[in-house]
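Visitor: Structure for the following, please:
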Amino acid sequence: MLKFLLKIGLVIFLQFFSMNIQAQIIEFRDQEREKIVKEQKNFLNAQEKIFLENLKMLKQIKEKLTKIEEILKISNFEIIKLEKQLFEIQKNDFSKLTQEDLLIIKEASISIQEVRDYYKKFEEQYSSLKNQIKKINSLSQEKQKSLVSQIDYLLSKKNDFNFKINAQLTEIKSFLDPISKIL
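Guide: Sure thing, here's the model as predicted:
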């Protein structure tokens, strides 16, 4: 009988001990889960912060690119206007024009092409940056900052570009207008 009671006592003790170990294991798992959940939450918060910063940066980039795009559209319109004027002049009979007028037409044609080339160069820089922006989320923070710097640089050159284009177009127009009136 004593052996039987000892066996029952041992079984009860082992079950109690086993339950105690299981409780500790469950508590340990819960602590580990909480720790993992907390780490994931911190990671997600950090990712959200980065995402919001990128979103803000993209909005600023879009505003800057819009300014550059407006200048490009206006300049392109003005260049096209002068190209049309030159084309109309070249369609006419040149018998009424002097040698100097013909030289002016030739120079205007060359100047318009130079302006167009300058415009295309600026437009290519703009297009390149715009294409890089499409991949901005896959870029590192350093490359994103570099891209923003390039856009800022292009934006700072926008005024020089606009001034140079307008000055050349105005000069070309001042030469072509009198010839247009003759024809």
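Visitor: alpha carbons only for contacts and neighbour counts from here, please
Guide: OK.
Visitor: what sits against Leu44?
Guide: Residues near Leu44 by C-alpha atoms under 8 Å, 6 or more residues apart in numbering: none.
Visitor: dump the residue contacts of the most centrally placed residue in the chain.
Guide: With distances taken as C-alpha atoms, centre = their mean, Ile133 lies nearest the centre of the chain, 3.0 Å away. Going by C-alpha under 8 Å, 6+ apart, Ile133 touches Leu147.
Visitor: what do you get if the cut-off is 10 Å, keeping everything else the same?
Guide: For Ile133, the contact set (C-alpha atoms under 10 Å, 6 or more residues apart in numbering) comprises Leu58, Ile61, Lys62, Ser127, Leu139, Gln144, Leu147, Val148, Ile151.
Visitor: what's the distance between the second one and Phe16?
Guide: For Ile61, the distance to Phe16 (C-alpha to C-alpha, to the nearest Å) stands at 66 Å.
Visitor: another one to check against the first:
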Amino acid sequence: MSTEKKKDLRTYTSDLLALEKHFMNAIKKQKASDKVKDDRVIELMHELDKMVSTHVKSLERHVDRLGGEMKSDIKSKIASFTGSVAGLMDSVRSDTVSKMMRDDYTALSMITIGYTMLHTHALAEEDELLADLTTEHMTRCTSLITEISKVVPLVVASEMIEDEKRAEIIGQKALENTQAAWKPDVVNREPEIV
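Guide: Reported below is the predicted structural model:
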């Protein structure tokens, strides 16, 4: 791989590392929020924290393997991502838990498409180590995006409805309805672009 192509790959990997670090900080703040009391949300945030911490360590190793990065570059990347994601994720004090979960879903979707792009780039540059890592990380991300989508209806219902039994019934019904929208027969319908 040429020096220029290696630099590009390092830049794209560093960009994703900056986004993952920002997400990790947001998750840690959310976990510390006194608003988070639902056991399902606590467990989900724990899983998100474990995942993103692992991702950060892996990406740091790959950035080093690709030649490292100067601290000033990391700061500027985090600052640029802050503009696009921080508004969503840094309002932990005022947000409801359901909005925190929505913002986590959004951030994780952005991270996942970043892995899709980096994976494609790694394949094009024949960097099998990075291609394998991005596939592994994408798989973890998509699994937790799905889990967030399952928890959100239950949390919204519990925030809106005081009667716990009714909130659970409504939350379960919303969960069934929203998950039906993601079944293979729905997602694989025409039009197929690819």
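Visitor: Let me see the TM-score of these two.
Guide: Once superposed, chain against chain, the TM-score is 0.42 (TM-score structural alignment, normalised by the length of structure 1); 103 aligned residues with a C-alpha RMSD of 3.5 Å.
Visitor: and the contacts of Ile133 of structure 1, which are buried?
Guide: Buried members of those, scored by 16 or more other C-alpha atoms under 10 Å, are Leu58, Ile61, Gln144, Leu147, Val148, Ile151.
Visitor: Just give the nearest non-adjacent residue to the fourth one, would you?
Guide: In this case it means Leu147 of structure 1. Leu129 (7.3 Å; C-alpha to C-alpha, 6 or more residues apart in numbering).
Visitor: which element is the one you found on?
Guide: Applying DSSP states H and E as the criterion places Leu129 of structure 1 in helix 99-134.
Visitor: Tell me the one of the contacts of Ile133 of structure 1 nearest Phe77 of structure 1?
Guide: Set against Phe77 of structure 1, the nearest of those by C-alpha to C-alpha is Ser127 (17.9 Å).
Visitor: After the helix holding Leu129 of structure 1, which helix or strand is next? Please name it.
Guide: In N-to-C order, the element after helix 99-134 of structure 1 by DSSP H and E is helix 141-182.
Visitor: Could you tell me the angle between that next one and helix 99-134?
Guide: Counting by axes from the mean of the first three to the mean of the last three C-alpha atoms, to 10 degrees, helix 141-182 of structure 1 points 160 degrees away from the direction of helix 99-134.
Visitor: what residues are up against the residue nearest to Leu147 of structure 1?
Guide: Here Leu129 of structure 1 is in contact with Leu65, Glu123, Leu147, Val148, Gln150, Ile151, Leu154 (C-alpha under 10 Å, 6+ apart).
Visitor: Those residues into TSV, with extra columns for distance to Asp30 of structure 1?
Guide: Converted to TSV, the contacts of Leu129 of structure 1 look like this (distance: C-alpha to C-alpha, whole Å):
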residue	distance to Asp30 of structure 1
Leu65	51
Glu123	59
Leu147	45
Val148	45
Gln150	50
Ile151	50
Leu154	55
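Visitor: which one among the residues you listed gets closest to Pro178 of structure 1?
Guide: Glu123 (31.1 Å).
Visitor: what's the distance between that closest one and Ile165 of structure 1?
Guide: Separation of Glu123 of structure 1 from Ile165 of structure 1 (C-alpha to C-alpha): 13 Å.
Visitor: any residues in contact with both of these two?
Guide: Shared contacts of Glu123 of structure 1 and Ile165, defined by C-alpha under 10 Å, 6+ apart, are found at Asn76.
Visitor: Which residue of these two possesses the greater neighbour count?
Guide: Just comparing Glu123 of structure 1 and Ile165: by other C-alpha atoms under 10 Å the higher neighbour count belongs to Ile165, 22 against 17.
Visitor: Just to check, the more buried one is in contact with Leu82?
Guide: No: in this structure Ile165 of structure 1 lies outside contact range of Leu82 using C-alpha atoms under 10 Å: 11.9 Å.
Visitor: so what's in contact with these two at the same time?
Guide: Contact criterion C-alpha under 10 Å, 6+ apart; residues shared by Ile165 of structure 1 and Leu82: Asn76, Ile112.
Visitor: Next, the buried residues of the strand or helix carrying Gln179 of structure 2.
Guide: Taking DSSP H and E as the definition, Gln179 of structure 2 sits inside helix 164-180. Residues of helix 164-180 of structure 2 classed as buried by neighbour count (16+ other C-alpha under 10 Å): Ala167, Glu168, Ile170, Gly171, Gln172, Ala174, Leu175.
Visitor: count of neighbours near the closest residue to the third one other than its chain neighbours?
Guide: In space, Ile170 of structure 2 comes closest to Ala157 once its chain neighbours are excluded; the distance is 6.3 Å by C-alpha to C-alpha, 6+ apart. One way to gauge burial is a neighbour count; for Ala157 of structure 2, by other C-alpha under 10 Å, it gives 21.
Visitor: Please convert the buried ones among the contacts of Ile133 of structure 1 to JSON lines, extending it with distance to Lys35 of structure 1.
Guide: Below are these laid out as JSON lines (distance: C-alpha to C-alpha, whole Å):
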{"residue": "Leu58", "distance to Lys35 of structure 1": "34"}
{"residue": "Ile61", "distance to Lys35 of structure 1": "39"}
{"residue": "Gln144", "distance to Lys35 of structure 1": "33"}
{"residue": "Leu147", "distance to Lys35 of structure 1": "38"}
{"residue": "Val148", "distance to Lys35 of structure 1": "38"}
{"residue": "Ile151", "distance to Lys35 of structure 1": "43"}
